[in-house]
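*Asks:* this one's structure only:
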């Protein structure tokens, strides 16, 4: 398979971001009918089924090892997100969840020793201010806000690990996406079974009936916003590093608020809008840096493809 151009990788990641923006409203809507564990398990079982043809052979040890690690972080991220959505709005959850944009460079500093730029630190401070304003919009912060912040941290870890895994030698985006979905489906199923076993209300049958009654929404979450979108993410991050990818993902809450407003009728108050604006401003400032680096990289690639005679003329 040929290597993607940077603009193709950029398009893949932006398409995934739009799809993820739609999932917040659908998740919030579905939690009226079923439990977080049952919905998440059904979503990933469908996703794993959709990518079944791309599961690598058993000898592909690295693909399965990476898939297991990514599956763990994926499970934690989605679990915390779904639990949080029970207590907070889809709009607030989407903005708080995508503070992972600011957490990625900070975690990379801790893990890989990559020192963020001064502009990244400033953007992180503005984003933190925005998160505080958003959390106090319409009342004091709630338990759902806290779970959303925990989900943001685990999501940032997933982005960093996916960036490393997708650029490793011999990595294939479709296989990596398939093993991640399969491992996540297995872990989420364990969560759902444990949740049903410890429930005192006997809600397991109710959850199954509700999932069947809303199969279109579950299929959208599983096939479109999970299997397809995560394949696009693995494809794009093979070409674009984790920090720059996180900047693209930061547009998710913008789409999330639009979908939540159209479908659920949710609206942010003045303070929430100010906070959302701060987060968006912080992300756009980093996006400008990303655009400059992309242009410089593209120019360098074009220069590298020039024959030696033309390079000498350029140097002269």
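*Replies:* Cool, got the structure. These figures come from a predicted structure and were not determined experimentally. Residues are numbered from 1 along each chain as shown.
*Asks:* C-alpha only now, for contacts and for neighbours.
*Replies:* Will do.
*Asks:* can you give me the distance of residue 180 to residue 68?
*Replies:* Relative to residue 68, residue 180 is positioned 6 Å away (criterion: Cα to Cα, to the nearest Å).
*Asks:* another structure for you, compare them:
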């Protein structure tokens, strides 16, 4: 897979995830947060299991199976944390603030890479990250910037997603994507099921629209997207991947306008344009070899 194709794949992921904001909003009308997550990750685990069975010969060559399982569990833990904090936070804040605060993972990812791997972040990567956050702010924020409980949960969810992006970039070079995704989804399913019982969300009274929404989240937004994300991140550096993935808010707004009939403003348009420019800037090669695939592989294989 060439780098350009991988970047295109990540953009497709953001389009689908953008639709996920609308699907989540519809599902919350008749389902509790951990009910949505439990069903979502159960179906995703089954589908990932089928994918793994189809790649059984490749999986048999895994030299460190225990390492692959541990890696997938770590990814699943961060994935669960990100989605749980996001969907619970969405109940106490507006979708626009939720989207903006979630997109702060763009800034957090390179910080994680710097702290853990001592990995230098290029100037264009920093500029792209700052522009991306500014664009999402224009696109999403309304009113004041005070932090309520929902905003705080959304902020912490950005940390979870940042670690998930970082860990995906590190582990996908070492272990088969199918194994990582199966373990990741099953771990998130187990944690969601435990949380469902802990928070007393066992009474299911779901509408047809709710089931259709969670089906979209499980099959399209989770299974297909995370298989595609994992495959594409073999060829795209973590910071750039995080910036590209923040375009989810752009497409989320577009789908909200089309499906939920939200009113578009010049501010929204400006935010979309700034995010698109940030993606372009972040994917321009730095002098000295930033974005060189061989260098990226060397850095990731040190983990």
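*Replies:* Yep, it's here. This is a predicted model, so every value here is computed, not measured.
*Asks:* on that earlier part again, who's more crowded, residue 180 and residue 68 of the first structure?
*Replies:* Taking other Cα atoms under 10 Å, residue 180 of the first structure and residue 68 do not tie; residue 180 has more neighbours (32 against 21).
*Asks:* nearest spatial neighbour of the counterpart of the more buried one in the second structure, skipping sequence neighbours?
*Replies:* In the superposition onto the second structure, residue 180 of the first structure corresponds to residue 184 when matched by TM-score structural alignment. Nearest in space to residue 184 of the second structure, with sequence neighbours left out and distances taken as Cα to Cα, 6 or more residues apart in numbering, is residue 76 at 3.9 Å.
*Asks:* hmm, the one you found is touching residue 186, no?
*Replies:* Yes. With contact defined as Cα atoms under 8 Å, residue 76 of the second structure reaches residue 186; the gap is 7.5 Å.
*Asks:* what strand or helix carries the match of residue 180 of the first structure?
*Replies:* Secondary structure assigned from DSSP states H and E places residue 184 of the second structure in helix 177-198.
*Asks:* and after that helix, which helix or strand comes next?
*Replies:* Sequence-wise, the next helix or strand beyond helix 177-198 of the second structure is helix 208-215, with elements assigned using DSSP H and E.
*Asks:* how about the helices in the stretch 101-250 of the second structure?
*Replies:* For the stretch 101-250 of the second structure, helices defined by DSSP state H, counting those that start in this stretch occupy the ranges 105-117, 123-140, 149-171, 177-198, 208-215, 225-232, 238-245, 248-259.
*Asks:* ok, now which ones touch residue 121 of the second structure?
*Replies:* Residues in contact with residue 121 of the second structure, defined by Cα atoms under 8 Å, 6 or more residues apart in numbering, are 110, 114.
*Asks:* now check the first structure for the residue matching it.
*Replies:* Residue 121 of the second structure maps onto residue 116 in the first structure, with residues paired by TM-score structural alignment.
*Asks:* mind checking what residue 231 of the second structure lines up with in the first structure?
*Replies:* In the first structure, the position corresponding to residue 231 of the second structure is occupied by residue 235, as judged by TM-score structural alignment.
*Asks:* burial measure for the residue nearest to its match when sequence neighbours are not counted, as a count.
*Replies:* Beyond its immediate neighbours in the sequence, the residue positioned closest to residue 235 of the first structure (Cα to Cα, 6+ apart) is residue 173, lying 5.2 Å away. The number of residues packed near residue 173 of the first structure is 22, by other Cα under 10 Å.
*Asks:* my read: residue 173 of the first structure touches residue 166, true?
*Replies:* Yes. Checked against Cα under 8 Å, the pair residue 173 of the first structure and residue 166 is within contact range at 6.5 Å.
*Asks:* residues shared between the contacts of these two?
*Replies:* For the pair residue 173 of the first structure and residue 166, residues contacting each of them under the criterion Cα under 8 Å, 6+ apart are 234-235, 238.
*Asks:* buried subset of those, written for ChimeraX?
*Replies:* For anyone working in ChimeraX, the buried entries among these, judged by 16 or more other Cα atoms under 10 Å, can be selected with:
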select :234,235,238
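*Asks:* and which of the shared contacts of residue 173 and residue 166 of the first structure is nearest to residue 270 of the first structure?
*Replies:* For residue 270 of the first structure, the nearest member of those is residue 234. The distance, counting by Cα to Cα, is 36.8 Å.
*Asks:* so who does the closest one touch?
*Replies:* Contacts were defined as Cα under 8 Å, 6+ apart; by that measure residue 234 of the first structure touches 162-163, 166, 173-174, 176-177.
*Asks:* measure it to residue 166 of the first structure for me?
*Replies:* Distance check for residue 234 of the first structure against residue 166 of the first structure: by Cα to Cα, it reads 6 Å.
*Asks:* need the counterpart of residue 216 of the second structure in the first structure.
*Replies:* Pairing criterion TM-score structural alignment: the partner of residue 216 of the second structure within the first structure is identified as residue 220.
*Asks:* quick one on the thing from earlier: hey, which of the helices of the stretch 101-250 of the second structure is tucked in deepest?
*Replies:* helix 238-245 (a mean of 27; mean count of other Cα atoms under 10 Å).
*Asks:* what about that one, how far off from the first structure?
*Replies:* On the superposed models, the aligned residues of the first structure are on average 1.9 Å from helix 238-245 of the second structure, with distances taken as mean Cα distance after the TM-score superposition for the first structure.
*Asks:* likewise for stretch 128-138 of the second structure?
*Replies:* Between stretch 128-138 of the second structure and the corresponding residues of the first structure, superposition yields a mean separation of 4.7 Å, by mean Cα distance after the TM-score superposition for the first structure.
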